[in-house]
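Asker: this is a predicted model, with the sequence first.
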Amino acid sequence: MNRNQSVQYSKIGILSISHMLNDFYSNYLPQMLPFLVVLHPEFTATRAAILISAFTITSSFFQPLFGFFLDRAGKRWFVYVGTLWMAVMLSLTGLIQNYWLLVTFSALAGLGTAAFHPQASTMVNVLSGDHKAVLLSGFVAFGNFGFALGPLILIPLFQAYGLEATVITVIPGLLVAIILAFFAPKNNILSGSTPPLSVVIRSLQSASRELVAIIGVIAIRSLAYTGLLTMLPLYFKSENVSNIVAGHLLTIMLAAGAIGGIIGGFISDYYGRKRLIVGSLVLSTPMFFGFFYTQGLLSTIFLALAGAALLSSFSVTVIAAQEAIPNNKALAAGLTMGFAGGIGGLAVVLIGRIADTWGLSAAIFVLFLLPIVAGLIALGMKSRPAARFQRSLAVKTN
């Protein structure tokens, strides 16, 4: 392995920890929902879905734009300015009384994570040498762990001090932004010639069939994921489950999902991206129903298994897109971590309407069916040899 291929673990570690905080903020608004329902009785499931969608849409649909720009000229300041921007916007949400102003601040906050993700994920990809799948899975897993910390930290905070306590949550964002400003990679790691727009378009056209399948998988999975994070807190509230217990259940699902993401990265290296994506998504639907129709410890185990299965393909779909358009990695990250997720986030409003019309149980039933739909769409992905096989073939060839 030459110097250019060496793995820079310290910088990847800093980016991964930053990703954990970034995604902690990304799961910020759903934890406010049970408290907003108490403060504002007119706060319907549809209004909750609109609020979450406002953040999801800006944080997602702007990522490909940032990704295209970053493929042309890497901007390291995106990672720390984006983190600080999102922290400041979200820390003010608890002070806002007007619903539409709250939606506006949520949408503005989403721009911060839209700036962070394409640059940070591309930095990790380039800094990972020959261990891209595993280290990118680790980077994504840190984000998922941050997501899992949201209910564990924020619900007790809001329970004890009210939504005004959001102002103090700017502190970790400020600290991490300072760390990134000093320790994020200082050189332009997006080395090589910059392809013109026409070349990028041809690259997208040549891989269009596979990209459509990947984006479809991520959009449906994102709808299930975002929808559950929006509807489950409201469902638990309607069933008189305490906010603390509900927060613990969501943390279990998300933490299991983070672990599942790491395991999924290893499995996809050994058995192929497509097999892992199809198998894990199809498996998650019966696991979710197992959670819903059982009780006690068994129900919690099913929820953990469902979360692990649903999110085990999270980083794998990003890598699959980067393999489909290898010369536009930041754009691929933006399309998968951003645009496709935004489509799913936008559709959460429909789930909110289902909940208001037919009840929360009906909406959750629909969400439980979505992963198996995503798995069927994944059958349209291109089958590539497993990364382990490719490395073995390269060694034999050399």
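Answerer: Nice, I can see it. Numbering: from 1, shown residues only.
Asker: only C-alpha atoms from now on, for both contacts and neighbour counts.
Answerer: Noted.
Asker: which other residues reach stretch 355-366?
Answerer: With CA atoms under 8 Å, 6 or more residues apart in numbering as the test, stretch 355-366 has contacts from Thr44, Ala45, Thr46, Leu228, Met231, Leu232, Leu234, Tyr235, Ile351, Gly352, Ile354.
Asker: count the residues that sit near the first one.
Answerer: By the criterion of other CA atoms under 10 Å, Thr44 has 18 neighbours.
Asker: list the residues that contact it.
Answerer: Applying CA under 8 Å, 6+ apart to Thr44 gives the contacts Val37, Asp356.
Asker: then the third one?
Answerer: By CA under 8 Å, 6+ apart, the contact set of Thr46 is Val349, Leu350, Ile351, Gly352, Arg353, Ala355, Asp356.
Asker: what's around the first one, how many residues?
Answerer: If you count neighbours by other CA under 10 Å, Val349 ends up with 23.
Asker: for Leu33, see how far away the nearest residue to it once chain neighbours are set aside is.
Answerer: Leaving aside its sequence neighbours, Val349 sits nearest to Ala49 (CA to CA, 6 or more residues apart in numbering; 5.0 Å). Going from Ala49 to Leu33 by CA to CA, to the nearest Å gives 10 Å.
Asker: residue contacts, the most centrally placed residue in the chain?
Answerer: Most central in the chain under CA atoms, centre = their mean is Met337, positioned 6.4 Å from the mean C-alpha point. Contacts for Met337 (CA under 8 Å, 6+ apart) come out as Ser60, Gln63, His117, Val318.
Asker: put this beside the first:
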Amino acid sequence: MSRFGAATAPISKKQGSGEGAASFKILLIIGLCHLLNDTIQAVVPAMFPVLEKSMGLTYTQLGLIAFSLNMVSSIMQPVVGMYTDKKPKPFALPIGLTFSLMGILGLAFAPKFEIIVISVLMIGLGSAVFHPEGSRVAYMAAGPRRGLAQSIYQVGGNSGQALAPLITAVVLVPFGQFGAVWFTLVAAVAVGLLIYIANWYSMNLKIGKTNLTKKKKSSSSNGIRSRGSVAFALTLILILIFARSWYISGMTNFYAFYAINEYSFSIKTSQLFLFAFLVAGAAGTFFGGPLSDKYGKKTIILLSMLAAAPITILIPYVPPVAAFILLTISGFILMSSFSVTVVYAQELVPGKIGTMAGLTVGLAFGMGALGSIGIGYLADIIGLTKTIILTGFLPMLGILTIFLPSDKKLTLQK
């Protein structure tokens, strides 16, 4: 039977523990669901230029909307992950997307700022439920290729986020706020696919072939033994996520305004620049995982941050064509470490798949949330141009990667 065919059958205990063949059908479906989920989330920042004009919102208010969306996800994802590490909940996946469906419907009809905030809170809640369990499904179906599996899963999400500029240009500019109603169809498709995933997930739990959440790891093994050293390494990972997320947040939420002001672009043209940045980031997410399987996770994390830094610093100083090229390159390089940091954390703290996925991915959203409100406030105070210049220095924090334990030490602790 082919690997694609094998994905429809219950996976073996060996597969469930990440040691057998990867189940690519499940990986592709959960990656597609991630794309649909994050496309729904992408509607929110995609609406910023529309809401700024129609409701007269300030940069700070736009930052608060992004904060509301991302902070709920940040707070809830680790909580959901810790709970489902003990008690997996397969059908939480379609239930979570149902919350997102209701949120996007509310967003389309919201008459004022407060209703918009409530609607995005529901979208954030749906995302918080989806991400830890979605990452667990990817881990279950990964076999030995965890970097590749997380890349397939995460590239779906980043591709969904990359659609935000197209959503603005194709849907929201001509149809306005009401155009968001079309994305209830996206949510409905995601719910249907996740019912299929939940049945697969539930079947494997019931027959006892996978039991990732109760897998015990010896605390006396070689490598990273002390809680202090694990906590130190995890803190460094979170700082790196902090730096990357603030930069991505600044570009995603405010670079369109920068391009409009500095280059006299229309909304549509500015969104094309942002689209190139995000699509390149999605491509980088995909390639980063397989490269980490081959060359090591620490190496890819270090290179992705430090190689991106000179480019992000240069972007505000170049003309439009050069900016387009540099945005594309920086997006690819910087996001190549996205899925790698998730796998690194999962291997750093074995047996806590959902918790680590919720912490790393959830924290990325949370740091993006803080970044959104902080960068928005800074832009109101010192101006958007200076703010974009300052955010370009954030990837330089990648130098801290040199203090992370090597991949060999992570392997020794298993």
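Answerer: Perfect, I can see it now. Note that this is a predicted model, so its numbers are computed, not measured.
Asker: tell me how they score on TM after superposing.
Answerer: The pair, once superposed, lands on a TM-score of 0.90 when counted by TM-score structural alignment, normalised by the length of structure 1; 384 aligned residues with a CA RMSD of 2.5 Å.
Asker: just put the contacts of Thr46 of structure 1 in JSON lines and tack on distance to Val88 of structure 1.
Answerer: JSON lines is the format used below for those (distance: CA to CA, whole Å):
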{"residue": "Val349", "distance to Val88 of structure 1": "26"}
{"residue": "Leu350", "distance to Val88 of structure 1": "29"}
{"residue": "Ile351", "distance to Val88 of structure 1": "29"}
{"residue": "Gly352", "distance to Val88 of structure 1": "28"}
{"residue": "Arg353", "distance to Val88 of structure 1": "31"}
{"residue": "Ala355", "distance to Val88 of structure 1": "32"}
{"residue": "Asp356", "distance to Val88 of structure 1": "32"}
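Asker: shared with structure 2, which of those residues?
Answerer: Retained contacts for these in structure 2, judged by both residues aligned by TM-score structural alignment, their matches' CA atoms under 8 Å, are Val349, Gly352, Arg353, Asp356.
Asker: isn't the first one right up against Ile50?
Answerer: I take that to be Val349 of structure 1. Yes: here Val349 of structure 1 lies in contact with Ile50, judged by CA atoms under 8 Å, at a distance of 5.8 Å.
Asker: the residue nearest to Val349 of structure 1 -> structure 2?
Answerer: Matched to structure 2 by TM-score structural alignment, Ala49 of structure 1 sits across from Gly63.
Asker: rewinding a little: and of the contacts of Met337 of structure 1, the nearest to Leu175 of structure 1?
Answerer: Nearest to Leu175 of structure 1 among the contacts of Met337 of structure 1: His117, at 18.2 Å, using CA to CA.
Asker: what about that closest one, helix or strand, and which?
Answerer: Here His117 of structure 1, judged by DSSP states H and E, is contained in helix 99-127.
Asker: give me the mean distance between that helix and structure 2.
Answerer: In the superposition against structure 2, helix 99-127 of structure 1 averages 1.0 Å from its aligned positions (mean CA distance after the TM-score superposition for structure 1).
Asker: if we can go back for a sec, what do Ala49 and Leu33 of structure 1 both touch?
Answerer: Common contacts of Ala49 of structure 1 and Leu33, defined by CA under 8 Å, 6+ apart, comprise Thr230.
Asker: so what's the residue count around Leu197 of structure 1?
Answerer: Neighbours around Leu197 of structure 1, by other CA under 10 Å: 11.
Asker: please, which helix or strand holds the residue mapped onto Met89 of structure 1 from structure 2?
Answerer: Taking TM-score structural alignment, the alignment pairs Met89 of structure 1 with Gly103 from structure 2. Using DSSP H and E, Gly103 of structure 2 sits within helix 92-109.
Asker: cool, and Phe324 of structure 2?
Answerer: Going by DSSP H and E, Phe324 of structure 2 is in helix 320-335.
Asker: over which residues of structure 1 does the next helix or strand after that helix lie when aligned?
Answerer: Next along the chain after helix 320-335 of structure 2, taking DSSP H and E as the criterion, comes helix 338-348. Aligned by TM-score structural alignment, helix 338-348 of structure 2 falls on residues 314-324 of structure 1.
Asker: check the mean deviation of that stretch from structure 2.
Answerer: Looks like 0.4 Å for stretch 314-324 of structure 1 (mean CA distance after the TM-score superposition for structure 1).
Asker: what's in contact with that stretch?
Answerer: With contact meaning CA under 8 Å, 6+ apart, stretch 314-324 of structure 1 is reached by 133, 136-137, 140, 207, 210-211, 214, 218, 261, 264-265, 268, 273, 277, 328-329, 332-333, 336-337.
Asker: what's the neighbour count on the match of Met89 of structure 1?
Answerer: 25.
Asker: just the one 3 residues further on next, same as before
Answerer: For Gly106 of structure 2, the tally of surrounding residues (other CA under 10 Å) stands at 22.
Asker: wait, what's in contact with the residue nearest to it when sequence neighbours are not counted?
Answerer: Nearest-residue entry for Gly106 of structure 2: Ser119, 5.4 Å, with adjacent residues in sequence omitted and distances by CA to CA, 6+ apart. Applying CA under 8 Å, 6+ apart, we find Ser119 of structure 2 in contact with Met102, Gly103, Ile104, Gly106, Leu107, Ala110.
Asker: to which residue of structure 1 is Ser119 of structure 2 aligned?
Answerer: Mapped onto structure 1 by TM-score structural alignment, Ser119 of structure 2 lines up with Phe105.
Asker: would you mind measuring from its match to Thr357 of structure 1?
Answerer: 28 Å.
Asker: same question, Val278 of structure 1
Answerer: 32 Å.
Asker: secondary structure element for Thr84 of structure 2?
Answerer: Secondary structure from DSSP H and E places Thr84 of structure 2 in helix 59-86.
Asker: now that helix: buried residues?
Answerer: Buried residues in helix 59-86 of structure 2, defined by neighbour count with 16 or more other CA atoms under 10 Å: 59-82, 84-85.
Asker: also stretch 165-174 of structure 2?
Answerer: Neighbour-count burial for stretch 165-174 of structure 2, counted by 16+ other CA under 10 Å, picks out Pro165, Leu166, Ile167, Thr168, Ala169, Val171, Leu172, Val173.
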